[in-house]
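A.B. asks: Turn this into a structure:
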Amino acid sequence: MSSFPVSALDRVAKLYWRKNALRRSRRAALGSFRHWDREGESALVEALNTSFDGKDVAIVGNAPNTLGRGFGPHIDAHDLVVRLNLVIPTDHASDLGQRTDFRFVGCTLLDRHRPQIEKLENTSTIITTEKNVDFYDTMNKPVTVYDRRLPQHVMRWLKPLCPEVLSGNNAGPPPRSGVVFLALLLAMAKPVNVVLYGFSQTLDDATTALHYDKGDIITYEPDDYKRNHCDPSLEIRILLALQQRGLIGIN
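C.D. replies: Prediction:
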């Protein structure tokens, strides 16, 4: 008869599962990077390891479910704050915080985005798809680049972390920028805590967002959304499974 209480054994089992699941996820991600064999990926992995290992991280998305909830001070209290795409929180600082240490830009940038790029903070590190490299070069903005094929691989990286959700081959459009960065962070770095703000938690959240410039709430056409991204209900189930596993927190 074991002398350990069941709760203690459960905690040991969960820690063991988490360690091995993260190891399998990292192995899958490194396999993708080796296949691409690019200097950019090596720089990206090094940047993630150097900056995020051992840190308490906030990832701030653009779903309007943060408005009116006063999360700003909580967001700014994290060791690192990562923001997605181009929203600048100036008009919603009490809800979105003010700090930006990293900005993950997964959207394809067009000429209409130039005024917003000019406004972005120069103190943050920008991580973006190689599709946007020439755009940033014309604006003298240094960036860390990832291969444009990376979003197509993240479901495979997430599969060891939430096998109850990703049990098939999950072929189809990739998830949105927030889930792409989250998968990259969990696979390639060792943060001590990751908390999500402004991520879709309902299907209504998934078709609305804060406008990157004015901060107004805009609505996407569901058909346009599904043409470019995976089923939003799948993203939501992935996040809930990661939360239940203790890998992330969601606000």
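A.B. asks: from here on, contacts and neighbour counts on C-alpha atoms
C.D. replies: Noted.
A.B. asks: Need the three-state assignment for residue 59.
C.D. replies: Three-state assignment for residue 59 (DSSP: H, G, I helix; E, B strand; the rest coil): strand.
A.B. asks: where do the helices sit along the protein?
C.D. replies: Using DSSP state H, the helices of the chain run over 6-36, 39-52, 72-76, 93-96, 114-119, 133-138, 154-158, 177-188, 203-206, 222-228, 232-244.
A.B. asks: Can you say which of these is packed in most?
C.D. replies: helix 154-158 (a mean of 23; mean count of other C-alpha atoms under 10 Å).
A.B. asks: count of residues packed around residue 174?
C.D. replies: The number of residues packed near residue 174 is 22, by other C-alpha atoms under 10 Å.
A.B. asks: Please list all residues in contact with it.
C.D. replies: If you count contacts by C-alpha atoms under 8 Å, 6 or more residues apart in numbering, residue 174 has them with 151, 152, 153, 154, 155, 228, 229, 230.
A.B. asks: Tell me the spacing between the third one and residue 239.
C.D. replies: In this structure, residue 153 and residue 239 are separated by 17 Å, where distance is defined by C-alpha to C-alpha, to the nearest Å.
A.B. asks: Tell me how many other residues surround the nearest residue to residue 32 once chain neighbours are set aside.
C.D. replies: Residue nearest to residue 32 in three dimensions, not counting chain neighbours: residue 153, with 7.4 Å by C-alpha to C-alpha, 6 or more residues apart in numbering. When counting by other C-alpha under 10 Å, one arrives at 18 neighbours for residue 153.
A.B. asks: Likewise for residue 248?
C.D. replies: For residue 248, the neighbour count with other C-alpha under 10 Å is 20.
A.B. asks: Would you confirm that it contacts residue 196?
C.D. replies: Yes: between residue 248 and residue 196 a contact is recorded at 7.3 Å, counting by C-alpha atoms under 8 Å.
A.B. asks: Strands along the stretch 51-200 of the chain, start to end?
C.D. replies: For the stretch 51-200 of the chain, the strands defined by DSSP state E, counting those that start in this stretch occupy 56-60, 80-84, 102-105, 125-129, 144-146, 193-197.
A.B. asks: Please provide the structure for the following sequence as well, for comparison with the first:
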Amino acid sequence: MVVLRLKKQRYMAALLSSTTILLLLYLQNSLLIFTYGSFGFVSVLRSPCACSICVADRENSNWFSERYNPNVPILLTSTNSLLNANVSSWWEGLQYSPDSGNYTEVVNQLFPLFPDKEHYSDASPDRCRTCAVVGNSGNILGSHYGPLIDLHDFVLRINKGLTEGYEKDVGSKTTHRIVYPESAMDLDSSTHLMLLPFKVLDIQWLISAFTTKNITHTYMEVPSTIKANKDKVMIVHPEFIKYVYDNWAEGHARYPSTGFLTLIIALHICDEVNVFGFGATSDKIWNHYFEEILTSYENGMHDGKFENETINRLQQENKILIHKGWA
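C.D. replies: Next up is the predicted model:
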């Protein structure tokens, strides 16, 4: 009996030791959330990504979780293109011309031309996708951030932010270029053109730029065509633009700025987000690093002050890391 008891104790000790080791291995990249029920059970949930801090983790910030909607469509596809009445009414209010075209008819022309598939639905506890969001502020000059920016999985650039001649500060890698017709530029074949459609005419221009090339003017002159890989074209969903306006810009001004929209896009497609080239210079000047003209902090269309406060709050909540620059 004594021998049997000893064997049983050794077996239980070995089982407990093995279980503990397996649990520790499992939790190496996991987040423990302890929930004690009436019987004292403990539940264990895995972290949403393999980064040390995951953007999509809504457990560590009430402020963030109140604003972040993981289910909002980021990109337009044929299966999600129907706009609900609320989104449609708001988005139509942004139109410069009420007769710019029928949205449904225009969207029907999109997906025979451009990819029609779900993107960025591959979030995983084993993934750590890093994003560099590179703005156009003059504060990035002299920073030597270029090599750091290029290390990221995705590098998102905004409008006409140049790389040639500025590589040491802004890097040379571009995976996504976020534009609208008035800010479009030629791209290499490896870069995703991500269109921000503020009006039906913007989508019409995109179609025209790859087909008839007959649209040369919106509210200003625009290029009739651009060099870009049509198999890497993406269109931001109007519902996503409204979501950013409602949840993140909190209804300030007319609609969010391109830079602000790009940053919120990054929160939805990456696990770790680093921000470069945002904000004023050390002399409180708002300008672009690649041109001498000054930019407007608040131009009536956007509330730059509120957007800047929200971006700083995202850093305070450990959702992004802002690299301030030197200039």
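A.B. asks: re earlier: the residue nearest to residue 32 of the first structure maps to what in the second structure?
C.D. replies: In the second structure, the residue matched to residue 153 of the first structure (TM-score structural alignment) is residue 243.
A.B. asks: So residue 196 of the second structure versus residue 162 of the second structure, what's the distance?
C.D. replies: For residue 196 of the second structure, the distance to residue 162 of the second structure - C-alpha to C-alpha - is 19 Å.
A.B. asks: ok, those two, which is more surrounded?
C.D. replies: For the pair residue 196 of the second structure and residue 162, the greater number of neighbours falls to residue 196 (22 against 18), based on other C-alpha under 10 Å.
A.B. asks: Do I have it right that the more buried one meets residue 182?
C.D. replies: No: applying C-alpha under 8 Å as the test, residue 196 of the second structure and residue 182 come out as separate, 10.7 Å apart.
A.B. asks: is it true that residue 16 of the second structure lies in a helix?
C.D. replies: Yes: read with three-state DSSP, residue 16 of the second structure is one of the residues of a helix.
A.B. asks: where's the aligned residue in the second structure for residue 101 of the first structure relative to residue 316 of the second structure, distance?
C.D. replies: Counting by TM-score structural alignment, residue 101 of the first structure lines up with residue 175 in the second structure. Distance of residue 175 of the second structure to residue 316 of the second structure, given as C-alpha to C-alpha: 27 Å.
A.B. asks: With residue 142 of the second structure instead?
C.D. replies: For residue 142 of the second structure, the distance to residue 316 of the second structure - C-alpha to C-alpha - is 26 Å.
A.B. asks: Could you do residue 178 of the second structure as well?
C.D. replies: 26 Å.
A.B. asks: likewise residue 152 of the second structure?
C.D. replies: Distance from residue 152 of the second structure to residue 316 of the second structure, by C-alpha to C-alpha: 22 Å.
A.B. asks: Over to residue 25 of the second structure?
C.D. replies: Residue 25 of the second structure is 31 Å from residue 316 of the second structure, by C-alpha to C-alpha.
A.B. asks: Please say which position in the second structure residue 183 of the first structure maps to.
C.D. replies: By TM-score structural alignment, residue 183 of the first structure lines up with residue 264.
A.B. asks: OK, contacts around that match?
C.D. replies: By C-alpha under 8 Å, 6+ apart, residue 264 of the second structure lies in contact with residue 244.
A.B. asks: Could you do residue 106 of the second structure as well?
C.D. replies: 200, 203, 204.
A.B. asks: got those residues as TSV, with neighbour count, secondary structure and distance to residue 105 of the second structure columns?
C.D. replies: Listed next are these as TSV, based on neighbours: other C-alpha atoms under 10 Å; DSSP: H, G, I helix; E, B strand; the rest coil; distance: C-alpha to C-alpha, whole Å:
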residue	neighbour count	secondary structure	distance to residue 105 of the second structure
200	23	helix	10
203	23	helix	11
204	21	helix	10
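A.B. asks: Return the closest of those with respect to residue 21 of the second structure.
C.D. replies: residue 203 (55.4 Å; C-alpha to C-alpha).
A.B. asks: Skipping adjacent residues, who's closest to the closest one in space?
C.D. replies: In this structure, residue 203 of the second structure finds its nearest non-sequential neighbour in residue 197, 6.2 Å apart by C-alpha to C-alpha, 6+ apart.
A.B. asks: how much space is there between the spatially closest residue to residue 290 of the second structure that is not a sequence neighbour and residue 319 of the second structure?
C.D. replies: Nearest residue to residue 290 of the second structure, sequence neighbours excluded (C-alpha to C-alpha, 6+ apart): residue 162, at 6.6 Å. Distance, residue 162 of the second structure to residue 319 of the second structure, by C-alpha to C-alpha: 27 Å.
A.B. asks: follow-up on the earlier one: determine the number of other residues adjacent to the residue nearest to residue 203 of the second structure.
C.D. replies: Residue 197 of the second structure has 21 nearby residues by other C-alpha under 10 Å.
A.B. asks: Enumerate every residue touching the aligned partner of residue 83 of the first structure in the second structure.
C.D. replies: By TM-score structural alignment, residue 83 of the first structure lines up with residue 157 in the second structure. The contact partners of residue 157 of the second structure, by C-alpha under 8 Å, 6+ apart, come to 133, 134, 135, 174, 176, 177, 178.
A.B. asks: What's the separation between residue 264 of the second structure and residue 11 of the second structure?
C.D. replies: Following C-alpha to C-alpha, the distance that separates residue 264 of the second structure from residue 11 of the second structure is 53 Å.
A.B. asks: OK, contacts around the closest residue to residue 279 of the second structure other than its chain neighbours?
C.D. replies: Distances taken as C-alpha to C-alpha, 6+ apart put residue 137 closest to residue 279 of the second structure, at 6.2 Å, once the chain neighbours are dropped. By C-alpha under 8 Å, 6+ apart, the contact set of residue 137 of the second structure is 277, 278, 279, 280, 281, 286, 287, 288, 289.
A.B. asks: what do we get in the first structure for residue 137 of the second structure?
C.D. replies: Here residue 137 of the second structure is matched to residue 63 in the first structure, going by TM-score structural alignment.
A.B. asks: Residue 105 of the first structure versus that match, what's the distance?
C.D. replies: Residue 63 of the first structure is 15 Å from residue 105 of the first structure, by C-alpha to C-alpha.
A.B. asks: got it, and residue 140 of the first structure?
C.D. replies: According to C-alpha to C-alpha, residue 140 of the first structure and residue 105 of the first structure sit 16 Å apart.
A.B. asks: More neighbours: which of those two?
C.D. replies: The residue with more neighbours, out of residue 140 of the first structure and residue 105, is residue 105; 21 against 9, by other C-alpha under 10 Å.
A.B. asks: What sits closest to that one if chain neighbours are left out?
C.D. replies: In space, residue 105 of the first structure is closest to residue 85, 4.2 Å off (C-alpha to C-alpha, 6+ apart).
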